[in-house]
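Engineer: The amino acid sequence is not available; the structure is as follows:
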């Protein structure tokens, strides 16, 4: 992963490598910016030539081109002025269209590519990064780059073109004046680079503070019910104020640098202008410099130097954009720890036998995980996993779904290593119903059909019936078209759980994982879900994780886990007779044997 201290020009190089598919658009936009600027400085030259015509008339520069009459010369200059202004307007329109469309296309593709890449990252990444920071990168940082491409890129190009083109005219008309007029430019360029070196780290900090602020807002809005229940509004408002003030302070430091740059540039511009004005004036009085040429030099000095006063704002915009670019491309450059390189697709009718062989996995910076796990779940069988929180039950399921990759050992589905199975095929073969149900903002229909968007209404309703969700859906005013709200906030916990079960059923997977699916529901809902499970468990492999032992007494195999190890296994009756951990927990929950 690239260093945070990567220079802005290196970040620009990385961006150009990413944008190689846009090369033609970039060249076209740059060409229009260059041509527009050449047209833009031409009127100053024409003004000097017009002065020359008025002063020297038949011996003017234009007369040497074959137009001897002063009036004819003026007409020629007027015609040239018209075409130059028309050309400037045309190419201004073209570069604005090209740069803005390029900015829109590039920001859309960057956001899409970043999101798709983030989707491929393993779950450990999401556990280590806040969602607010990721949203800030894919939204605010991408928009910051868009703002630079909308105007800043053109400004940088046109400043460079102005220096080169005007410098060429100066050295043609008077090398000595050119030498004095251009003396401030090295100071201006040095100031820009100095500003860049000082501002770069500051804008990195600004972007980090934006991410922290976005994360705070995202967390607080998502946890509003908890904030209200603990009457913590004042405390959370204060924490948000601190995050906001950190962002303001980071910007203040960056603004202090950019603001100090502008007065330095203005004084440098004044020196260059005075050099042209005084030295050129003396030379014109002495007759060693044409009056028209003197006019051209005076006007072009302003054309050359005054735009440089805006260089600070342009470099400021550039620095902000490159700080954002670093964050975007750093995220795009993260390695995918669990690659989707499997080539085999499981058949839809795969039996669903699951085998864990010598499985070893520990979480980064944590002793938690699973150790030397050997398990075999026959096709159509039911495995129940029990144990204290942190014993490794859910970790096994995450490894089966390839949210993580094991350090040692293998997992097989019907004698095929899951590493050899394509990710889409693997996860299509597994239905997951977890304790923490996530519903997407939309209708009940859309949420049930999430795994099969093309499902018919009949199939959706049947899945809802089997999951015992149809009864409450029918009572809703809009039925399956009812909006569930963000994360299903308009439904009760039991209703969300039943929709989650219906969603998994509609997918019709050969393997079904129930991760604490009934731990957070009332007794009535639990009974309804248990009735559903009896219907759907037939003919498919079911792996259940449960704390309520009453829900797993009929499992074909019960495995007790502790600190990542299997410590007991057998049927309910066999484990009761063993009189170990399972039997002790059973007595606690039932009040007796």
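Structural biologist: Here it is on my side, so go on. Not measured: the values here are computed from a predicted model.

Engineer: From now on I want contacts and neighbour counts done on CA atoms only, so please keep to that.
Structural biologist: Will do.

Engineer: Tell me the secondary structure at the residue most central in space within the chain.
Structural biologist: Central residue of the chain (CA atoms, centre = their mean): residue 138, 2.2 Å from the mean position. Secondary structure for residue 138, judged by DSSP: H, G, I helix; E, B strand; the rest coil, is helix.

Engineer: what's the single longest helix in the protein?
Structural biologist: Criterion DSSP state H: the longest helix present in the chain is helix 233-286.

Engineer: contacting residues around the residue nearest to the centre of the chain?
Structural biologist: Residue 138 makes contacts with 111, 114, 115, 328, as judged by CA atoms under 8 Å, 6 or more residues apart in numbering.

Engineer: List the buried residues for stretch 474-484?
Structural biologist: Buried residues in stretch 474-484, counting neighbours by 16 or more other CA atoms under 10 Å, are found at 480, 482, 483, 484.

Engineer: which residues does the first one contact?
Structural biologist: This means residue 480. 443, 444, 445, 473, 474.

Engineer: this is the other structure I want to compare:
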């Protein structure tokens, strides 16, 4: 990946990032401005210190007469500290706005790509990208970019002051200064590659660890604890080695910067020392001698001349880290110019009218995110109040079709709700129409109440209990000490599959969508829980429009329409009686 391209992309994020009502550009300009004023105060401060010392040494001025100058010096130090503080605060705000914008873009990206794309990476890897890697971009905007501007301005201001006083000292500064960024770039190029490898290793370690942790029971049952421990140890060791490589380059870079800075300041000090000993007679204009005030002023300025360059060298590692971290983010987001913000998306169309619900598919071909066709052209329709079942062997394309209907997969052809293409409907507005239950219920770590009221967190306790009652789930809270406030662990820990599915059903009831999508809701349940869920669903969806994937004959009996799919095609259509009498449904159930 081209580093210049990634750097340009990073800088381009400044254009559309906001925090606390201000753009990232506003915060960046303020950070540079405060830093510049702080640099100017350093020059004034250096002049005042040199004057106080010269007056004390050369003119033997009493300290009492210099008291006012000491007070002014203290005031300058305080003001400079304030400017430095605000420079850092505004720089942080610039980075904060960028991080917020990038995370929003990543979440919109994942929402557009859908579950099929998310499942391609372990959860730990996504966590690393969205949180750790975005976080590493902070210092690029908060420190590196402001310092890059200051490193070009402050040394030039100091040179413009030093040259009229002593051209030899100015020449020393001007010749030695470029050595610092030169070696900084050489070391920094290596550091960027090392950081990139380090983030890849961290992604691998994060994904491996979380996957092994969630599959701990399976690993123990199959007696693979030692092998998996060795695998994690290898990933951890790889990450350790790569981290040490990054640190080695960081220490090398710091050593180089300090070395050349020390050499430059030493040259200036040697020059002034020998000039005061009358061994050197150049550097001044005309036949004048170098005064103590001039020498002290320039020597005090010398470290401050190199300090912006040294800081830039230090923060150059922030750039290297940002480039390494941004590569994965850039790879995800480069496919579009810029993902629309939530506001932009919501402006595209109005919420569809659900009073006369009609779902129509014409020549519909569901596509993967890489544009690979997942189905052949499909034609079907579903009107308000109808119940449509889709059945068929595993891999027939049933779940892909549902993902397209919910807006998670792209498609070709036409797929409309009330004449409006689903691809053009805002996802949030579309999902407000839908109550969804999947095959494997996913409950969030939190209380039963929080999970049931996920779609309406402001709803009261009675709403939660009524939903659980309709879902045949009151026995779940009766057996819990804290009732609806009982904690559900990660991956529904503490609940059976049947209990988790009934809570998921209660959650869908609270959502109260007019269009119910059910993806094999009883596939993983025992007979008792299957009967409970089936009876609840029959009652709840009586006046709703429903689309259900199922292989159960007892559920297919109640459907108005049935589509039989195989290898991405609809091979049979009809009602239950027609398809059952033709001997089509019995073989399907026996094969599943």
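Structural biologist: Great, that's in hand. Not measured: the values here are computed from a predicted model.

Engineer: rewinding a little: which of the contacts of residue 480 of the first structure show up in the second structure as well?
Structural biologist: Retained in the second structure (both residues aligned by TM-score structural alignment, their matches' CA atoms under 8 Å) from the contacts of residue 480 of the first structure: 443, 444, 445, 473.

Engineer: Could you tell me which of these belong to helices?
Structural biologist: Short answer: these in helices (DSSP H) are 444, 445, 473.

Engineer: The last one -> the second structure?
Structural biologist: Spelled out, that is residue 473 of the first structure. Matched across to the second structure, residue 473 of the first structure falls on residue 477, judged by TM-score structural alignment.

Engineer: cool, and residue 438 of the first structure?
Structural biologist: Per TM-score structural alignment, the equivalent position to residue 438 of the first structure in the second structure is residue 442.

Engineer: Tell me how far the closest residue to its match other than its chain neighbours lies from residue 544 of the second structure.
Structural biologist: Once flanking residues are discounted, residue 442 of the second structure sits nearest to residue 491: 6.7 Å by CA to CA, 6 or more residues apart in numbering. From residue 491 of the second structure over to residue 544 of the second structure the distance is 30 Å, taken as CA to CA, to the nearest Å.

Engineer: Of these two, which one has the most company?
Structural biologist: residue 544 (18 against 14; other CA atoms under 10 Å).

Engineer: so what corresponds to that one in the first structure?
Structural biologist: Match for residue 544 of the second structure (TM-score structural alignment): residue 540.

Engineer: quick one: the strands in the stretch 51-200 of the second structure?
Structural biologist: Ranges of strands in the stretch 51-200 of the second structure, per DSSP state E, counting those that start in this stretch: none exist.

Engineer: Also the stretch 401-550 of the first structure?
Structural biologist: 408-413, 416-417, 430-434, 511-515, 541-545.

Engineer: Mind reading off the mean deviation between the fourth one and the second structure?
Structural biologist: When you say that, I think you mean strand 511-515 of the first structure. Mean deviation of strand 511-515 of the first structure relative to the second structure after superposition (mean CA distance after the TM-score superposition for the first structure): 1.6 Å.

Engineer: Find me the equivalent region of that strand in the second structure.
Structural biologist: Using TM-score structural alignment, the residues of the second structure aligned to strand 511-515 of the first structure are 515-519.

Engineer: what's in contact with the matching stretch?
Structural biologist: So stretch 515-519 of the second structure is in contact with 399, 402, 433-439, 541, 544-550, going by CA under 8 Å, 6+ apart.

Engineer: cutoff 7 Å now
Structural biologist: The contact list for stretch 515-519 of the second structure (CA atoms under 7 Å, 6 or more residues apart in numbering) reads 433-439, 544-549.

Engineer: what does stretch 144-161 of the first structure give?
Structural biologist: 33-34, 37, 99-100, 103-104, 107, 307, 314, 317-318, 320-321, 324-325.

Engineer: Would you mind checking the residues you listed for buried ones?
Structural biologist: 33-34, 37, 99-100, 103-104, 107, 314, 317-318, 320-321, 324-325.

Engineer: So which of these is the closest to residue 508 of the first structure?
Structural biologist: For those, the minimum distance to residue 508 of the first structure (CA to CA) is 38.4 Å, reached by residue 107.

Engineer: separation between that closest one and residue 157 of the first structure?
Structural biologist: From residue 107 of the first structure over to residue 157 of the first structure (counting by CA to CA), the distance is 20 Å.

Engineer: contacting residues around residue 445 of the first structure?
Structural biologist: Listed by CA under 7 Å, 6+ apart, the contact partners of residue 445 of the first structure are 480, 481.

Engineer: for stretch 245-255 of the first structure, which positions count as buried?
Structural biologist: 246, 247, 250, 251, 254, 255.

Engineer: and which of the residues you listed is nearest residue 560 of the first structure?
Structural biologist: residue 246 (48.7 Å).

Engineer: What separation do you get for the closest one and residue 207 of the first structure?
Structural biologist: 11 Å.

Engineer: How about the contacts made by the closest residue to residue 481 of the first structure other than its chain neighbours?
Structural biologist: Excluding its sequence neighbours, the residue lying closest to residue 481 of the first structure (CA to CA, 6+ apart) is residue 443, at 5.1 Å. By CA under 7 Å, 6+ apart, the contact list for residue 443 of the first structure reads 480, 481, 482, 483, 484.

Engineer: buried sites along stretch 433-448 of the first structure?
Structural biologist: 433-435, 437-440, 442-448.

Engineer: just stretch 487-496 of the second structure next, same as before
Structural biologist: Neighbour-count burial for stretch 487-496 of the second structure [16+ other CA under 10 Å]: 487, 488, 492.

Engineer: Can you lay out the contacts of residue 443 of the first structure as TSV showing distance to residue 493 of the first structure?
Structural biologist: What follows is these, written out as TSV (distance: CA to CA, whole Å):
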residue	distance to residue 493 of the first structure
480	17
481	19
482	16
483	15
484	12
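
Engineer: need the helices for the stretch 351-500 of the first structure, in chain order.
Structural biologist: Ranges of helices in the stretch 351-500 of the first structure, per DSSP state H, counting those that start in this stretch, are 393-400, 423-428, 444-448, 457-466, 470-475, 493-507.
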